[in-house]
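K.L.:
sequence and predicted structure, then a few things I'm wondering about:
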Amino acid sequence: MVIRQASSADVHAATQLLYQAGEQLLCSIFGNGDKATALDFLMSAWLHEAGQYGCNNHWLACEGNQPVGIITCWHDQLPADFDHQTLVSITEYFGIAESLNVIARSQHIAESLQSPDETQLGIGHVAVDANYRRKGVATAMLTKMEQLATFYGKQTLILDVETHNLSAIQFYQAKGYTKKGVQPPFLHMFKAL
C-alpha cells in the first residue's frame, strides 16, 4: 500500500472515492439531488487541480496503480488563493446564477464545519473502496496526515464526521480521536499529537 499525492490522471477513480466521502451532502449541494451532476462537478473540480475539490490537496492510498482510498487536509499554510480557486471551480462548472444556488445550499454545512487554527491540521474527504475496508487503508492515510501535521508544526488533528456514521466514529475513537462537540450534522473530533 502506497500513500501518494493525487494527480489529475486519477480523476475517475479518485472522484468516485471523493463522492463516497460524503454522498448525501455532495449530492445535495452540487447535484441538487442528482448524483450524476454531483459526480460530473467533482470530476471538473478535480481537473481544475486547485481548491477544495482539486487533486492538488488530496492524497490517495493505492494498491499498485489503483486508488483505493482518499484523504485531504486543511491548514493555515494552504495557498493564499485556495478558497478563491474553490469558487472558480464552482463558477466554471455551474455558471454565475447556479453557483449562487450551490453556495446557498452549502452555507449551513460550511457553518457546521470546524476550521483549523494555526496549531491544527484538519482532515476530510476520507473514503476507502468497499473492497479494501478493514485492511489498514484508512489507518495508513491517517498516519500520513499525522506526518504532514508534524511537518507543518501542528499540535492537533481535527476532523468532522456525520453524526449518523457510527462505524467511522468508532474507528476514529480507536485511533485516538476524542469527541469535541456536535454541530449538526457533524460530530467534531480531535487528536493531540
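P.N.:
Received, thanks.
K.L.:
can we go C-alpha only for contacts and neighbour counts from here?
P.N.:
OK.
K.L.:
which residues in the chain form helices?
P.N.:
Using DSSP state H, the helices of the chain run over 11-20, 23-31, 35-48, 82-112, 137-151, 166-174.
K.L.:
I'd like to know which of these is closest to residue 125.
P.N.:
helix 11-20 (6.1 Å; C-alpha to C-alpha).
K.L.:
that closest one to helix 23-31, inter-axis angle?
P.N.:
Between helix 11-20 and helix 23-31, the angle comes out at 110 degrees (axes from the mean of the first three to the mean of the last three C-alpha atoms, to 10 degrees).
K.L.:
second structure for comparison follows:
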Amino acid sequence: MTTTTPDFDIRRLDATEYESAVPLLFSSGPEAFTWLYGNGDKLRAMSFLANSFTRDDTALSHNNIWGVISEGSVIATFILASKASAEALAGPGITQVFRYYGFSAALACSWRGIRLERSLPAPKPDCLHLSGIAVDAQFRGRGLLREIVNFADQKAYEMACSNLSLDVAKSNALAMAMYLHLGFVHQYSRPAPHKSVPGFHYLTRMVLDRDEE
C-alpha cells in the first residue's frame, strides 16, 4: 500500500486544541507523566496536563508546544527548548504544580520532579532540545518525524545552536532506531528515576550547515 505525507502546517498550538493535543503529548512519555504528575494515576496526570495546556503561563502551556496540523486537526506534537527557555519556565512550572495540587501533594510531586531531573535534566548549552514528540497512530510512517526534526534543525540554526538533542526511553527501541536513522548519535544512557519509569538514552545531532546565499 502506498502512503503519502499529508498536507500540513507546523505552528504553536492554541488552548482550544487541548482535546487532540493533550492525549498526544501524554503518549510521548506516559510512564514518566503518570508517575510525576499522577503518582501512578494516569487520569490524574492527564487532567494536570490538560489544565496546564489551557493556561498561558506554564511550562506545558499550549503556547510552548508545537503541533503538526492537517485539515484542522493536531496530528503530532513536540516541544523545543533551549537552556535559557527551560530555565525561564522552571518557576512557572513549579507554581502550576502548587496551584493545581495544593501544598502537601505539590511537595511530593516536586520531589518526584527532582528525581526525574537525574534522567531528564535541562537542555545543555548550545543545544536545542526536542521533547514531547508524538505522532497520531494513523499518520505514522508518512515522514512526519523527519519533518519535525527538519523543522527543529531550522529553528536551531536560526538560534545559532550547534546541536539538536533529545531523550528516548530505553523501552522504546523503535523510536531509538528511527532517530539513529535520522542522524542522531547515542551519547550515553541515564538510570530510571523510579521502577515504573524507564531510563533514557540521550542523543544528539549536529545542526546542518546552510550555504550562504
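P.N.:
Arrived safely, thanks for sending. What you see is a predicted model; the values in this text were computed from it and never measured.
K.L.:
returning to what we had before: tell me which of the helices of structure 1 lies nearest to residue 71 of structure 1.
P.N.:
If you check each of these against residue 71 of structure 1 by C-alpha to C-alpha, helix 137-151 wins as the nearest, at 6.8 Å.
K.L.:
redo the helices of structure 1 as JSON lines? Include mean neighbour count and distance to residue 159 of structure 1.
P.N.:
Formatted as JSON lines, the helices of structure 1 follow (neighbours: other C-alpha atoms under 10 Å; distance: least, C-alpha to C-alpha, whole Å):
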{"stretch": "helix 11-20", "mean neighbour count": "21", "distance to residue 159 of structure 1": "16"}
{"stretch": "helix 23-31", "mean neighbour count": "19", "distance to residue 159 of structure 1": "16"}
{"stretch": "helix 35-48", "mean neighbour count": "20", "distance to residue 159 of structure 1": "21"}
{"stretch": "helix 82-112", "mean neighbour count": "15", "distance to residue 159 of structure 1": "12"}
{"stretch": "helix 137-151", "mean neighbour count": "17", "distance to residue 159 of structure 1": "11"}
{"stretch": "helix 166-174", "mean neighbour count": "14", "distance to residue 159 of structure 1": "9"}
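K.L.:
tell me which of the ones you listed lies nearest to residue 122 of structure 1.
P.N.:
helix 137-151 (9.1 Å).
K.L.:
which elements pack onto that closest one?
P.N.:
strand 2-5, strand 58-63, strand 66-74, strand 120-128, strand 156-162 (3 or more C-alpha pairs under 8 Å, 6 or more residues apart in numbering; DSSP states H and E).
K.L.:
what's that helix aligned against in structure 2?
P.N.:
The aligned range for helix 137-151 of structure 1 in structure 2 is 144-158, by TM-score structural alignment.
K.L.:
for the matching stretch, give me the average deviation versus structure 1.
P.N.:
Compared with structure 1 after the fit, stretch 144-158 of structure 2 shows a mean deviation of 1.2 Å (mean C-alpha distance after the TM-score superposition for structure 1).
K.L.:
which residues are contacting that stretch?
P.N.:
Defining contact as C-alpha atoms under 8 Å, 6 or more residues apart in numbering, one finds that stretch 144-158 of structure 2 is touched by 5, 78, 80, 127-128, 130, 135, 162-164, 182, 207-208.
K.L.:
what's the closest non-adjacent residue to residue 175 of structure 2?
P.N.:
Leaving aside its sequence neighbours, residue 175 of structure 2 sits nearest to residue 168 (C-alpha to C-alpha, 6 or more residues apart in numbering; 7.1 Å).
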